[in-house]
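K.L.:
structure for the following, please:
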Amino acid sequence: MKFLRQVLESFRFAWQALKSNITRTILSLLGVTVGIFAIVAVFTIVDSLERNIKESLSFIGDKVIYVQKWPWGFGGEYQWWKYFQWPEPTFAEYKYLYENMESASAVAVMDFRGNTTLKNGSNSITAQIQGVSYEYNQISDIPIETGRYFIPLETSNARNVAVVGADIASALYPGQDPVGKPFKLAGNKFTIVGVQVRKGESLVDFGGSPDKNCIIPFASFSKLFQSGRRSADIVVKGFPEDEGMQEVEAEITGLMRTKRGIKPRDGNNFSLNRPEAAAQAIAGLFAVLTVAGWVIGSFSILVGGFGIANIMFVSVKERTNLIGIQKSLGAKNYSILFQFLFEAVMLSLVGGVVGIFLVYLLSFMPMGTLEILLTPGNILLGLAVSSVIGVLSGIIPAMLAARMDPVTAIRAK
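P.N.:
Next comes the predicted model:
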C-alpha cells in the first residue's frame, strides 16, 4: 500500500512537471520521439518485408532440395563455364529417385513455360504453365479455393486437366464458377478442376504470381512443350527430423552419381539447390537494415536522452526547496530518488508512445504491395527502449536530489 501511494505521488509530481512548461517538455521529448520512431519503424518495415518475401517463397517449399543443372548463384567448386557441359536432369532420373529414395518424404518433378496464352472463346490471358507430378502438392503449398487438386490417375495418364490461379479463372470465366469448364492451351482442350486461393500482388514474386499460374500434369506438359526430351527440375522433400537435410542430400548425391555412372574420382555433374540459400541472403540484407535502424535511432535517442537529463536537472533545481521540506518531514532518500526517476521514465515513455503512434499511422499509408503491420513485439521494444533511456537519463539528477542535505535544500531559493 505504501509503495502504491509513492507511485501515485510520483506520478502526480511528474504530471505537474509536464504541465508546468509544455514547450520545454515537447522540445525535450522530440529526440526520444524521433529515435523510437526510427527504430520501431525500421523493425516494423523489416518484419513486413520479411513476411512478404517468405509468403512469396512458400511455393518453393520447406526442407526441400532441388536437383538441377545450374546452381543458384555461382562461386561453387567449379568455374561457371563448367556447368555448360553438365546434362539436364531427366524424367528417368526423377523416376529413379522416386523409386529408390528412403530418406525423403516426397519426390516430385516439375517444369515451367512462361508467357503462354490460355483461351476461352473471346476471353484470353497470358499465363505461366507449370507441369508437375502428383506429389508436388506435398512439397509446395497449393491452397485450393474451389474444386480440387489432381488425382493420381490424372497425372499418370496425362489427362488434360488444370489447377488455375485466381486471375486466370476470372479472365476466362468472369463472374462464373470455372470448375469443370474447358479452355484452350496450345490448341488443346483442358478442363479446370481447381482454382487456387487468390494471393494478390506481392513485393517479390519468385517464379511468377500464383494468381497467373496454370498447373497441369507433368506428362501433359511434356507432350505439349518438351518434344520428347523430358528434362525437368527434380524436387525432394526431407523428413522433419532430418536436421540440416544432411541425410537426404547424401542419398540424392549417391543415387544421382549411380544413375549417371559417375566414377568415384570424378566430381558431381548436377547441382543440389536449397531455398535456404535465398533465405540466408535475404536474412543478411534484413540484418543490415536492422543495424542501420539502430544506428539512426540511437543518435536521435542520444539527443533525446540528453534533453530529458537536462529537464531533470532543471526540475531538481526548481524543486530544491520542496525536496528539503520533504526530507525534513521524514521522506527517505529512496523516496526522493524514486520520485525523480519515475518522472524521467514517464517523460521518456511519453516520447516513446508518440513515436510508436507515428509508426501506427505509417501502417495506414499506401505502400503498394507491401502491407505494414505494427506487431506487439515491436510496440514492447519501443516501450522498453524508452524506459531504459528514461532510467539512464534520470538516474544522476535523481541521485543528486536524493543526497541533498535537507537544511541546505530548505534554505535554497
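
K.L.:
when you work out contacts or count neighbours from here on, use the C-alpha atoms and nothing else.
P.N.:
OK.

K.L.:
where do the helices sit along the stretch 101-250 of the chain?
P.N.:
All helices of the stretch 101-250 of the chain, identified by DSSP state H, counting those that start in this stretch, fall at 152-156, 166-172, 218-225, 246-260.

K.L.:
deepest of those helices, which one?
P.N.:
Of all the helices of the stretch 101-250 of the chain, helix 166-172 has the most neighbours on average by mean count of other CA atoms under 10 Å, namely a mean of 21.

K.L.:
what does it contact?
P.N.:
Outside helix 166-172, the residues within contact range by CA atoms under 8 Å, 6 or more residues apart in numbering are 118-120, 123-125, 127, 176, 178, 183, 195-198, 211-214.

K.L.:
cutoff 6 Å now
P.N.:
Helix 166-172 is contacted from outside by 120, 123, 196, 198, 211-212, using CA atoms under 6 Å, 6 or more residues apart in numbering.

K.L.:
likewise stretch 20-30?
P.N.:
307-308, 351.

K.L.:
mind doing that once more with 10 Å?
P.N.:
Stretch 20-30 has contacts (CA atoms under 10 Å, 6 or more residues apart in numbering) with 14, 17-19, 33, 35-36, 300-301, 303-311, 347-352, 354-355.

K.L.:
buried set for the strand of greatest length in the chain?
P.N.:
Assignment by DSSP state E gives strand 104-120 as the longest strand of the chain. Neighbour counts using 16 or more other CA atoms under 10 Å place 104-112, 118-120 of strand 104-120 among the buried residues.

K.L.:
the structure of the following sequence is requested for comparison with the preceding one:
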Amino acid sequence: MIYLRLIAESFRFAWQALRANLLRTILSLLGVTIGIFAIISVFTLVDSLERNVRDSMSFIGDKVIYVEKWPWSTGGSYPWWKYFQRPEATEQEFRMLERRITTGTGVAITASRGGNTYKQGNNSYSNGNLTGISYDYPKVSEVPIADGRYFTPQESEAARNVIILGDEIATTLFPYSSPIGQTLKVAGQKFTVVGIIEKQGENIFGMPNMDQMGMIPYSTFSKMFDVGPRGIGSSIVLKGREDDPGLLELEYEARGIMRNIRGLRPRDEDSFAMNRPEMIQEAIGGFFQVVGLGGWVIGGFSILVGGFGIANIMFVSVKERTNIIGIQKSLGAKNYFILFQFLFESVFLSLLGGGIGILLVFLLTLIPQDMMKITLSVGNIILGLGVSAVIGMLSGIIPAVLASNLDPVIAIRSK
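P.N.:
All right, here's what the predicted structure looks like:
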C-alpha cells in the first residue's frame, strides 16, 4: 500500500511541476521527443523497407539452392571469363538430379525471357516476362493461384500451350471478363489461360514480380525458344528439408552429383554456381544495419540534449522545493521516499517526451503509401519507451540523490 501511495504522490508532484512550468518543460522535453522520433522513425522505416524488400523477393523461394552458370555474387578477383566459359544448366542435368537427389524435397527447372508483348483482341501488354517452369515447380517456390488452376502433368509433358497469368497482365488484357478459358497471343503463339496468380502489388525498387509474368510449361518454353548453351539459360532449383540447417547436406550432395554428371576431376573447379537467396538477404541485412546505426547516431545527439534539459528541470525543481523536502523529512519521510519522488518525476517527464515522439511516428504510418506499407511495430514502441525511461533515470538520478541527502533543518530554513 505504501508503494502505491508513494507512486501516486510522485505522480502528483510530477504533474504539478509540469503544469507550473509548462513552457519550460515543453522546451526541455523537445530534445527527447525529437531524439525518440528520429530513432523510432528510422527503425520503423528500416523494418518496413526490409520487410517489403523480402516480400518482393519472395518469388525466389525459401530454403532453396539455384544451380546456374553465373554466381549471384562473384567477389574477389575471380576472372569473369571463367564464368562465361561455363556451360548452362540443361534439362538432362535436371532429370538426373531429380532422380538421384535424396536430401531435398523438390527439384525443378525454370527459364525466363523478358520483353514479351501479350495480345488479346485490341488489348496488349508490353515488356512482360514469360517463364517456363517444370511441373514440380510449386514444390520449390510458391505459385499462389487466385483463380483457375495449375498445369496438369499431361499438359506439362505434352508441351501444351497453356498459361498462368500474373494479375497485372490479366487485368490489362481482360478488363471486363474472366480470363480463364480464353486465349491470348505471346511470342507468336496462342495460349489458353488456365490460371491467374494472386496480386503481388508494387515493390519499392520496381523489381519484376509475378504480376508482370506469364508462366508456361518448361517443355513448351524450350519448344518455342533456343534454350541451351548458346540461347536462354536455365536454372535448376533444389528445395531443402527443414531439418537441414544451412542446407549443407543438400549442397554437398547436389555438388557431388553435378560434378559427376559433368565429369569433373577432383582437382577441377566447379563449372557451375550454387546460388542461395540468403546471399542477397545477407547483403540487404548489412545495408539496413548501417542505416539503423545512422538512426541511433542522429537520434542520440537529440536525446543527449533532451537528457540535459530534463536534468536542468530536476535541479530547478529540487531548488524550488527544498523547503517542502525539509518539511517532509521532518515529518518522517525516508531518504528513499524523496529519492523515488524525484526519480519518478524525471522518468515520467522523459516518458512523456518519448511518447509524443512515438505518437508522431504513428501518425506518419497513417499516411497512405502506394509503394510501401509502413507499420510501427510493438517492438519499436517498447524500444522507444525503454530508451526514454533510461534517459529519464540517468537525467534524474543526481538531482534525486542531492534532494534525498538534504539536511531537514537547513532545507526548512531555505527560501
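
K.L.:
what about whatever residue of the first structure lines up with Leu264 of the second structure, which SS state?
P.N.:
Under the alignment by TM-score structural alignment, Leu264 of the second structure pairs with Ile262 in the first structure. Per DSSP: H, G, I helix; E, B strand; the rest coil, the secondary structure class of Ile262 of the first structure is coil.

K.L.:
burial of the nearest residue to Ile262 of the first structure once chain neighbours are set aside, as a residue count?
P.N.:
Nearest non-adjacent residue to Ile262 of the first structure, counting by CA to CA, 6 or more residues apart in numbering: Asn268, 7.4 Å away. When counting by other CA atoms under 10 Å, one arrives at 16 neighbours for Asn268 of the first structure.

K.L.:
strands of the stretch 151-300 of the second structure, start to end?
P.N.:
With DSSP state E, counting those that start in this stretch as the definition, the stretch 151-300 of the second structure shows strands at residue ranges 162-165, 183-186, 189-197, 213-217, 234-240, 273-275.

K.L.:
relative to the first structure, what is the average displacement of the second one?
P.N.:
Between strand 183-186 of the second structure and its aligned stretch in the first structure, the superposed structures give an average distance of 1.2 Å (mean CA distance after the TM-score superposition for the first structure).

K.L.:
which strands and helices lie in contact with that strand?
P.N.:
On a contact count with 3 or more CA pairs under 10 Å, 6 or more residues apart in numbering; DSSP states H and E, strand 183-186 of the second structure meets strand 104-120, strand 123-133, strand 162-165, strand 189-197.

K.L.:
can you check the third one too?
P.N.:
Identification of packing neighbours for strand 189-197 of the second structure by 3+ CA pairs under 10 Å, 6+ apart yields strand 104-120, strand 145-148, strand 162-165, helix 167-173, strand 183-186, strand 213-217.

K.L.:
repeat that for the last one.
P.N.:
Using 3+ CA pairs under 10 Å, 6+ apart as the contact definition, the elements that strand 273-275 of the second structure packs against are strand 64-68, strand 234-240, helix 248-261.

K.L.:
could I get these in TSV, plus columns for distance to Phe340 of the second structure?
P.N.:
Shown next, in TSV, are those (distance: least, CA to CA, whole Å):
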stretch	distance to Phe340 of the second structure
strand 64-68	56
strand 234-240	57
helix 248-261	56
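
K.L.:
Glu50 of the first structure belongs to a helix?
P.N.:
Yes - counting by three-state DSSP, Glu50 of the first structure is found in a helix.

K.L.:
contacting residues for it?
P.N.:
Neighbouring residues of Glu50 of the first structure by CA under 10 Å, 6+ apart: 44, 56, 279, 282-283, 286.

K.L.:
most neighbours among these, which one?
P.N.:
Most neighbours among those, by other CA under 10 Å: Thr44, with 24 neighbours.

K.L.:
now that residue, nearest residue through space, not along the chain?
P.N.:
Counting by CA to CA, 6+ apart, Leu374 is the residue found nearest to Thr44 of the first structure once chain neighbours are left out, at 5.8 Å.

K.L.:
show me what that neighbour aligns to in the second structure.
P.N.:
Match for Leu374 of the first structure (TM-score structural alignment): Leu376.

K.L.:
mind listing what its match touches?
P.N.:
When the contact criterion is CA under 10 Å, 6+ apart, the partners of Leu376 of the second structure are 40-41, 43-45, 47-48, 358, 361-366.

K.L.:
which of these has the most neighbours?
P.N.:
Busiest of the contacts of Leu376 of the second structure [other CA under 10 Å] is Ile40, holding 28 neighbours.

K.L.:
hang on, that one in a helix?
P.N.:
Yes - assignment of Ile40 of the second structure by three-state DSSP places it within a helix.

K.L.:
pull the contacting residues for it.
P.N.:
Going by CA under 10 Å, 6+ apart, Ile40 of the second structure touches 34, 46, 292, 295-296, 299, 354, 357-358, 360-362, 376-377, 380-381, 383-384.

K.L.:
picking up where we left off before, okay if I get the helices of the stretch 101-250 of the first structure as CSV plus distance to Gly324 of the first structure?
P.N.:
Listed next are the helices of the stretch 101-250 of the first structure as CSV, based on distance: least, CA to CA, whole Å:
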stretch, distance to Gly324 of the first structure
helix 152-156, 87
helix 166-172, 75
helix 218-225, 87
helix 246-260, 71
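
K.L.:
for the ones you listed, which one sits closest to Lys189 of the first structure?
P.N.:
The closest of those to Lys189 of the first structure is helix 218-225. By CA to CA, the value is 11.4 Å.
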